[in-house]
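1. structure of the sequence below:
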Amino acid sequence: MKEDLENLTIGAFAKAAGVNVETIRFYQRKGLLLEPDRPYGSIRRYGEVDVARVKFVKSAQRLGFSLDEIGELLKLEDGTHCSEAAELAAVRLADVRARLADLARMEMVLSKLVSECCAQQGHVSCPLIDALHGG
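-> Here you go, the predicted model:
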C-alpha cells in the first residue's frame, strides 16, 4: 500500500487525502502544503507525507482551528513544542465552551417559545413570531 501513496499526481493525491484538487491548491497558496518541484517537462508528484499533512489539516479544522492556527500547529509538529500547542488548543477550547454556553441559552429560549406556541389557543398572536419581531 505504501507504494500506492508515492509518486501521486495531484488528482490521485487529492483522492487519497479525501479532498478535491482545489483544496490542495488552496492549501499550497496558504502555505500549509508545499508545492513540489516540477521535473523538467513533467508533472508535480506527491507522496505519503503530503497525504498525511492534508489529513492533519482536515483533522485540525474539524476541531475548529482556523487555517492560521493550523499553520502555527504545523510549525510545532516536530513534537517538542507541546506547551505551545497546548496554548493554541486552550484558546480553541475556551471558544468551544463559549459557543456551547451560547447554544445552551439558545436552546432554553427556543424551548420556551415552542412551549408557549403549543400552549396558545384561539386567535392569539404566535409567541415565537412575536418574540422574533422584538415583542
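2. drop to CA atoms for contacts and neighbour counts, all remaining ones
-> OK.
3. tell me which helix or strand comes right after the helix or strand hosting Gln28.
-> Using DSSP states H and E, the element containing Gln28 is helix 21-29. Once the chain leaves helix 21-29, the next helix or strand it forms, by DSSP H and E, is helix 48-62.
4. who touches that next one?
-> Contact with helix 48-62 is made by 2, 5-6, 13-14, 16-18, 24, 32-33, 67, 70, as judged by CA atoms under 8 Å, 6 or more residues apart in numbering.
5. which of those residues sit farthest apart?
-> Greatest spatial distance among the contacts of helix 48-62 (CA to CA): Lys2 and Leu67, at 28.3 Å.
6. ok, those two, which is more surrounded?
-> Applying other CA atoms under 10 Å to Lys2 and Leu67 shows that Leu67 carries more neighbours, namely 17 against 7.
7. the closest residue to that one other than its chain neighbours: neighbour count?
-> In this structure, Leu67 finds its nearest non-sequential neighbour in Gln61, 7.5 Å apart by CA to CA, 6 or more residues apart in numbering. Other residues near Gln61 come to 14 when the count uses other CA under 10 Å.
8. the structure of the following sequence is requested for comparison with the preceding one:
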Amino acid sequence: MRDLTISGLAREGGVGVETIRYYQRRGLLETPRGDGVRRYGEEAMRRLRFIRSAQTAGFTLEQISELLALDAGQDRARARELAQARLTELDAKIAELEAARASLRRLAKACGDGGAGPCPIITAFEG
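-> Down below sits the predicted model:
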C-alpha cells in the first residue's frame, strides 16, 4: 500500500478527515511526524479498520482503546472478558428488540382485524 494523506486515509477508511483527527486526539491513531505532508501507512489503515469494525460490533471508543492496548500486550483473557461483556449487552438488546417486534406484530394484527374505535397502534403509543 502506498502512503496516504489524511484525506486519502479517511476516504479509504470510509470516514471523514475530522474523524481521523478525533481518533488521533483520543490516542487511537498516531499522528505521523515528518516534514511537509503527513503520510499514513498500512499500520494506520489496519488500526482504522479495526476501530471501525469494533464500533460496528458495538464497542465504545474507550473499550476499543483498551483492546488496542491489549493487542500490544497479548492479554487474551481481558480481551475475551471485554468480548463476553459486549455479547451480554447484545443479547439483552436483542431480547428487547424481539419483545418490541412481537408487541408491534400484535398491534398490527389487531389494527388489521378492523373493528370499531380507535386504531390499537395509535392507542398503544398514546398511553
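9. Gln61 of structure 1 corresponds to which position in structure 2?
-> Under the alignment (TM-score structural alignment), Gln61 of structure 1 maps onto Gln55 of structure 2.
10. wait, I meant Leu93 of structure 1
-> Using TM-score structural alignment, the partner of Leu93 of structure 1 in structure 2 is Leu87.
11. tell me how far the alignment partner in structure 2 of Glu22 of structure 1 lies from Gly58 of structure 2.
-> Mapped onto structure 2 by TM-score structural alignment, Glu22 of structure 1 lines up with Glu18. Separation of Glu18 of structure 2 from Gly58 of structure 2 (CA to CA, to the nearest Å) stands at 21 Å.
12. which one's more surrounded, these two?
-> Gly58 (15 against 12).
13. how about the more buried one, secondary structure?
-> coil (DSSP: H, G, I helix; E, B strand; the rest coil).
14. now it, nearest residue through space, not along the chain?
-> Spatial nearest neighbour of Gly58 of structure 2, chain neighbours left out: Arg86 (7.3 Å); criterion: CA to CA, 6+ apart.
15. so how far is Ala116 of structure 2 from that neighbour?
-> Separation of Arg86 of structure 2 from Ala116 of structure 2 (CA to CA): 46 Å.
16. likewise Gln84 of structure 2?
-> Taken as CA to CA, the span from Gln84 of structure 2 to Ala116 of structure 2 is 49 Å.
17. what's the answer for Ala69 of structure 2, then?
-> 62 Å.
18. more neighbours: which of these two?
-> Ala69 (14 against 5).
19. correct me if wrong, but the more buried one is in a strand.
-> No. Secondary structure of Ala69 of structure 2 (three-state DSSP): helix, not part of a strand.
20. which position in structure 2 pairs with Pro121 of structure 1?
-> Rather than Pro, residue 121 of structure 1 is Gln. Matched by TM-score structural alignment, Gln121 of structure 1 corresponds to Gly115 in structure 2.
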